[in-house]
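> have a look at this prediction, sequence included:
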Amino acid sequence: MARLAQEYRAREYRAIGLCGLLSLAGYLALAILSFGRALFEGLSSFVLGKSTDTGFYVWSLVWWPHAVAAGINPFITKAVWAPLGFNLSWAAAIPLASFVAYPLTASLGPVASYNLLVLLCPALAAWSAFLLCRYISDSYWPSFLGGYIFGFSPYILYHIAIGHLNLLFVFPIPLAVYLVLLRLDDQIRDTTFSLLLAAVFITQFLLATELFATLVVFGAIGILVFYAFAEHELRERIARVIKPVAISLAFVAVLLAPYFYYMFTSGFPSKPVNSPTAYSVDVLNFFIPSPALLVGANSLLIRVSDTFTQGRKEPTGYLCLPLLIVLIWFGYRRWGDPIGKALVIFVSVICVLSIGPRLHFAGHVGPGMPWKLATHLPLLNSALPSRFMIYPFLALAVVVSLLLSGRDMSTPWKYAATALIVLFLLPDPLSGYWVATNASPEFFTTEVFKQYLIRNETVVVLPYGMTGNSMLWQAESDMYYRMAGGYTSAPPDAFLAWPITNYFLHKDAIPDAEDQLKAFLSTHDVRAVLVTDEAWPLWKPLMSTLATSFQHAGGVYIYRVPAEMLARYRTLTATEMETRLDTARFDALLIAAQQYVANGGEVSKLTPFELQSRRLLPSGWVSDRDIRTGNGLYLGPAANDGMAVGVTGSYEALKPTIERYRGFAREIYFPYPRKLSEPPRGNTFMRLLVMDFSRDGLAKAAQAAKQASAISPVPAK
């Protein structure tokens, strides 16, 4: 993506040398001072990143070496979501990092190992960008600044803040570009180039498969853009480099065949884990920083950044005013230079694609954008556009290094631009912003668990899934036990089919919770339930139905589950238990809605929360005030003074409810808002059923529900 060596005065690059090593040391010192000051109290006292995602990466650092040492297939883990297990090939499982960091993990522990890797990532990213910029500009300090722009970019800062270790491994991206430039300048032969580029691709794949995919896609876009604007000689060189690039990708396919085997035999993900629209760059974010930066860490700008489409999830689009001015000035001065023009257009194209499927401005949705076309393609429909921003920052690093090393700006303006760029990209100086206290119970950190658990037995740990740190705790136990749960992005459908799983995750009470729990424990061969002190007040009433006695040690309550208690639940299936739940909840909504109307309630104000506040639904069923609640209830006004009642469920489990009330409903929608056709089309797993009733139809349906249901409209005290 750059001119020939003679066009940019880039000379044959020497060995890394002392200056390169000093640059790496400087970037590492900056990373420690910016993000790691709290770790001086102890490498395991805190965790860099404030989300439950960190637990999965800590877990991954332990899993891969553990599986290989134990002779277990590392791609299929039974340590989580037991006994079903989970295919890690589609997860961000960082296998290469786990093996490289194994000496640290074994000696210092997985949390310390994770923290050290997080601190190393921005330094490596900055250093690799420095190597690229210095090759192009042949100027040290502009290249050092270019490395800083890439390695400490808003993309990197925010992924440090939320603990996405895999997305911090971006150092192979500049190295791939660097290798392409070496080949374009005939510094290396085709064979050497293909082998080295394959090594870079494999490294990126085994650290972050998502980044590997976008590297290939945006690398191709970069080649097309630079080919379109290059002069004839450079076009010929770019064309000649395509074949060895393709050969390197063929090497990747062959060498990673086992990994691809497990990816493709498990099938493509049926739907994106996260919404591309929700993880797209709000246009305002290009100009307004997030709290991860010093200039964005004030109450006024935080209120503005909270309006972004992606809110506080991944606002990584901030380009900062000095960088924008530099880009505009560079474009103005170099527009007649084909490569200068290509750099500016490449930045513009990727920024447009990062906006995602639809235009968003301060949270308001606008028209469709180019990336909307990609959402209809397999694999690309799972890419999250806000993560594309790492590529514009690399191009901007090159632009800055070229501009500051050339004669386009006077020396005073170069100093001013450098100072302003650094100022506007400084991280939030508060160390507490970057870390969360490692509050792991002593039960897991001091091997107390060995006194109460049998190796490889299956347990349930509460808090559950994404609501707790069960993955981190299992890693600290060195995979001593298995979990009928975990956090590997979204739970497997086979677990979501069990109503108790949603109770664990959302904490909204469900009818018949005792039997739901016991059926789940029996089917998953669970022998113990572990409840932390923090979660104890919430789960104590339900856990007390398992046994009359329990043990407490190291900040954890241990319930041993008698096998004879669960024997009669052994034959119950998830569909049967979901049918019970769906029927009970729909009947309860019908009865409560009818009583609400009979008592003179306004239909316009009808919601599940309103019924709960009037004690017409059991306490704890609903925690949000919307017509459609987060735990799968639907209740609100419908056309012509009617009422719409609904629950989320699978079609097989909802069929008895549909058949029972079909004759009373004006219209049936499933999956909502599509009118029901029998059998329904598309994915029918955990979709919303809504029935539209007139007042008379609601009264008749409620009467039928009272006759068929054991649930009282007023909960027992």
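Yep, it's here.
> only C-alpha atoms from now on, for both contacts and neighbour counts.
Noted.
> can you pull the contacts of residue 501?
residue 495 (CA atoms under 8 Å, 6 or more residues apart in numbering).
> and it, how far from residue 151?
For residue 501, the distance to residue 151 (CA to CA, to the nearest Å) stands at 40 Å.
> with residue 283 instead?
The value you get for residue 283 to residue 151, if CA to CA is used, is 23 Å.
> likewise for residue 73?
For residue 73, the distance to residue 151 - CA to CA - is 35 Å.
> still on that earlier bit, if you count what's nearby, which of residue 283 and residue 151 comes out ahead?
Higher neighbour count among residue 283 and residue 151: residue 151, with 31 against 21, using other CA atoms under 10 Å.
> quick one, what contacts the more buried one?
Residue 151 touches 122, 123, 124, 125, 126, 127, 129, counting by CA under 8 Å, 6+ apart.
> go on, residue 475?
With contact set as CA under 8 Å, 6+ apart, residue 475 has these partners: 58, 59, 62, 63, 110.
> where does it fall, secondary structure wise?
helix 470-476 (DSSP states H and E).
> so which of the contacts of residue 475 are in strands?
Using DSSP state E, no member of the contacts of residue 475 falls in strands.
> and the furthest pair within those residues?
Spatially, the most separated pair among these is 63 and 110, at 10.3 Å (CA to CA).
> more neighbours: the two, which one.
Legend: neighbour count by other CA under 10 Å for residue 63 and residue 110, higher for residue 110 (28 against 24).
> where's the more buried one relative to residue 440, distance?
12 Å.
> next: residue 262.
With CA to CA as the criterion, residue 262 and residue 440 are 33 Å apart.
> try this one next to it:
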Amino acid sequence: MTETLPDVQLLEEARPGRVRSAVRRSVVQRGRLVDLAIMATFTVAAIYVMSNLWSDLQSGYLFNAGRDQAMWEWFFADTAHALAQFRSPLFSDLQNYPLGVNLMANTAMFGISIPLAPITLIFGPTATYAIGLTAGLGGTAIAWYWAFSRHVLTGVSVRSKIAAAVGAGFCGFAPAMISHANGHPNFVAFFVLPFIFLQVVRISNGKRPVRDGIVLGLLVAWQIFLGEEPLLIFTMSAMVFGAAYALPGLAKSRQAIKRAMPGLVIGGAVTLLITAVPLWSQFFGPASYDGVSHGQAGNDTAALTTFPTESVAGDPEGAEFRMNPTEENAYFGWPLVLLLLGATVWLWRIRLTRAAAAVIVVMGVLSLGSELTIDGDKTGITLPWKLLADLPLFESVLESRFAMGAIPAIGLLLTLGTYRAFVELRGPRRTAAGVWLVALAVAMIPLIPTPIDADQRSATPEFITSGSWENYVSDGTLVTVPVASAEDARALSWQVDADFGFPIAGGYFVGPDSKTRAGIYGAESRPTSTLLVNAKQTGKVPLIDVGTRANALTDLRYWHADVLVLPRFSGDDALRHTVDELVGFDAKRVDDVWVWDVRDLVSGKTSNQS
């Protein structure tokens, strides 16, 4: 490999060269300035992508986030509130009262929400949300730049650093990363993963198993608190990479595995020590569940070659190949796919290339799901994901996301190809190098992301912001009309704006089905919550009889309801009259909402409001 790419060495063989001390200091100093410039560029790029959110942290809301931004902000705010109240952040009954929500079994991202709790308390959860997304994009690019520039291209030349920056920039700002930045900070915060991989390589040297094992354990524990699904996906990528890389030298690889075992055991013990209680809570604690079924969620093959919608070459017609705006998990564009094919052929003699190509193929095929779909047409051809789909852990993963496991491998190929082009520009093969650089520009420029769209969020009712709610909530819950759900999560923002002064019925989270323990989004439907949703959808007051009223009273008592709240809007008649009929008295207009004080009704006292 070293004879093909000067200054490029295998991970475990990297050694600094000997140069005169004065010259070396000068070169190192220049290299550090380049490092700072590249890292600053990635940071500015991340801020640029998220600029529409940063420009309005008070009322900005990512246009394609759906209910996810409200959910994430609630998670961050609840964690900060829990720490301020000296209670465990692993569980909360502030939504889905009285059953509560298992936060470890949701995407609470304690790896960010706990360290940034002071920021959340001072500046609000939107600031933490924006930091999480921005640091995820920029930090992931910086982390992979560190890995590529220090452990793949071990020289200190500017050309090697630029080559590393090309690959790292793709890792941090790949189409899937930009897509998930619309609402999923757990799927952009990958800055720990490169260091986990590098630490495993370091452990394989067997020199300092205790220290290196402890560091590995800390890193893995942190990643668990950032996102377990990404850890699973990228662990599979690393295993494929390691197997393909080790294949030509099995004897040497077996020795490395043997040397690594003490450090890996120590790392596993440290991870378990830190995460044992949270993981027990996740899988066996209150409101835990067995898994979430998403149905078929594989990529269409067309998604691999389509340009991402939020890019310079964005193609709105390509949206047909995604589940939703936050799940463009491939969308590499056809020029990049062709460039990767060319790079694999051009750099085939390099073992890193063959390992990276294996990862791209395996993860790409897994992302296609259980059945091959070509341009919208199902072929009936069964694919390898079928064997994994029902296994523990895998059952909850969206298979299209496995395409993201190929991103570091793609970044590695881009790094190796660009470096070789820079080297050969000065040699007899400058034509091939020039072709690579032109092809690289053709492949990468269309993928340059555009700023993620943001809009004004729905205003929290004055009834909440003015504190009027305090006159209607004693020690029970505030029930929104319709009841808060995965389809309508506004109540989560109201609760945050009221500094968690009241619990709410329903909510937006993942919790267990009471019969099957399968994970479902939001609270289980109750007769009254279903009735209110139907009234909103049809715009008509349903038939209300004795049985319906009895169900409503049972549900209100189950929720420990103190007050029902309906924001006033032009089409609120059906919902308002439905609740009037259910509780037996008319709504009261307070500020900008309709309220029904049901404390006497729920307690069995005679209401004085009828």
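Received, thanks. Since we're looking at a predicted model, the values are computed, not measured.
> which of the contacts of residue 151 of the first structure sits closest to residue 155 of the first structure?
residue 122 (10.5 Å).
> now the equivalent of that closest one over in the second structure: closest residue in space that isn't a chain neighbour?
Using TM-score structural alignment, the partner of residue 122 of the first structure in the second structure is residue 137. Leaving aside its sequence neighbours, residue 137 of the second structure sits nearest to residue 172 (CA to CA, 6 or more residues apart in numbering; 5.1 Å).
> in stretch 642-653 of the first structure, what counts as buried?
Buried residues in stretch 642-653 of the first structure, counted by 16 or more other CA atoms under 10 Å: 642, 643, 644, 645, 646, 647, 648, 649, 650, 651, 653.
> from those residues, which land in helices?
651, 653 (DSSP state H).
> would you turn the buried residues of stretch 642-653 of the first structure into TSV with distance to residue 27 of the first structure?
TSV is the format used below for these (distance: CA to CA, whole Å):
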residue	distance to residue 27 of the first structure
642	64
643	62
644	59
645	58
646	55
647	53
648	50
649	51
650	52
651	55
653	57
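> dump the residue contacts of the counterpart of residue 507 of the second structure in the first structure.
Matched by TM-score structural alignment, residue 507 of the second structure corresponds to residue 486 in the first structure. Contact partners of residue 486 of the first structure, counting by CA under 8 Å, 6+ apart, are 80, 81, 464, 465, 466, 470, 471.
> and which of the residues you listed is nearest to residue 12 of the first structure?
residue 471 (48.0 Å).
> so for that closest one, what's the nearest residue that isn't a sequence neighbour?
In space, residue 471 of the first structure is closest to residue 55, 5.3 Å off (CA to CA, 6+ apart).
> so what's the residue count around the one you found?
The burial count for residue 55 of the first structure: 27, using other CA under 10 Å.
> tell me how far the counterpart of it in the second structure lies from residue 36 of the second structure.
For residue 55 of the first structure, the aligned residue in the second structure is residue 70 (criterion: TM-score structural alignment). Counting by CA to CA, the gap from residue 70 of the second structure to residue 36 of the second structure is 35 Å.
> now the host helix or strand of residue 566 of the first structure on the second structure. Mean distance?
In the assignment (DSSP H and E), residue 566 of the first structure maps to helix 563-566. Superposed on the second structure, helix 563-566 of the first structure shows a mean distance of 4.5 Å to its aligned residues (mean CA distance after the TM-score superposition for the first structure).
> equivalent range in the second structure for the very next helix or strand once past that helix?
Tracing the chain C-terminally past helix 563-566 of the first structure and defining elements by DSSP H and E, one meets helix 574-598 next. Alignment of helix 574-598 of the first structure against the second structure: no match, by TM-score structural alignment.
> which helices and strands does helix 574-598 of the first structure pack with?
With contacts taken as 3 or more CA pairs under 8 Å, 6 or more residues apart in numbering; DSSP states H and E, helix 574-598 of the first structure sits against helix 499-506, helix 513-523, helix 608-613, strand 642-649, helix 651-661, helix 695-708.
> how about a cut-off of 6 Å?
helix 651-661, helix 695-708 (3 or more CA pairs under 6 Å, 6 or more residues apart in numbering; DSSP states H and E).
> got CSV for these, with distance to residue 232 of the first structure too?
Below are these laid out as CSV (distance: least, CA to CA, whole Å):
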stretch, distance to residue 232 of the first structure
helix 651-661, 61
helix 695-708, 75
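> nice, that's everything, thank you.
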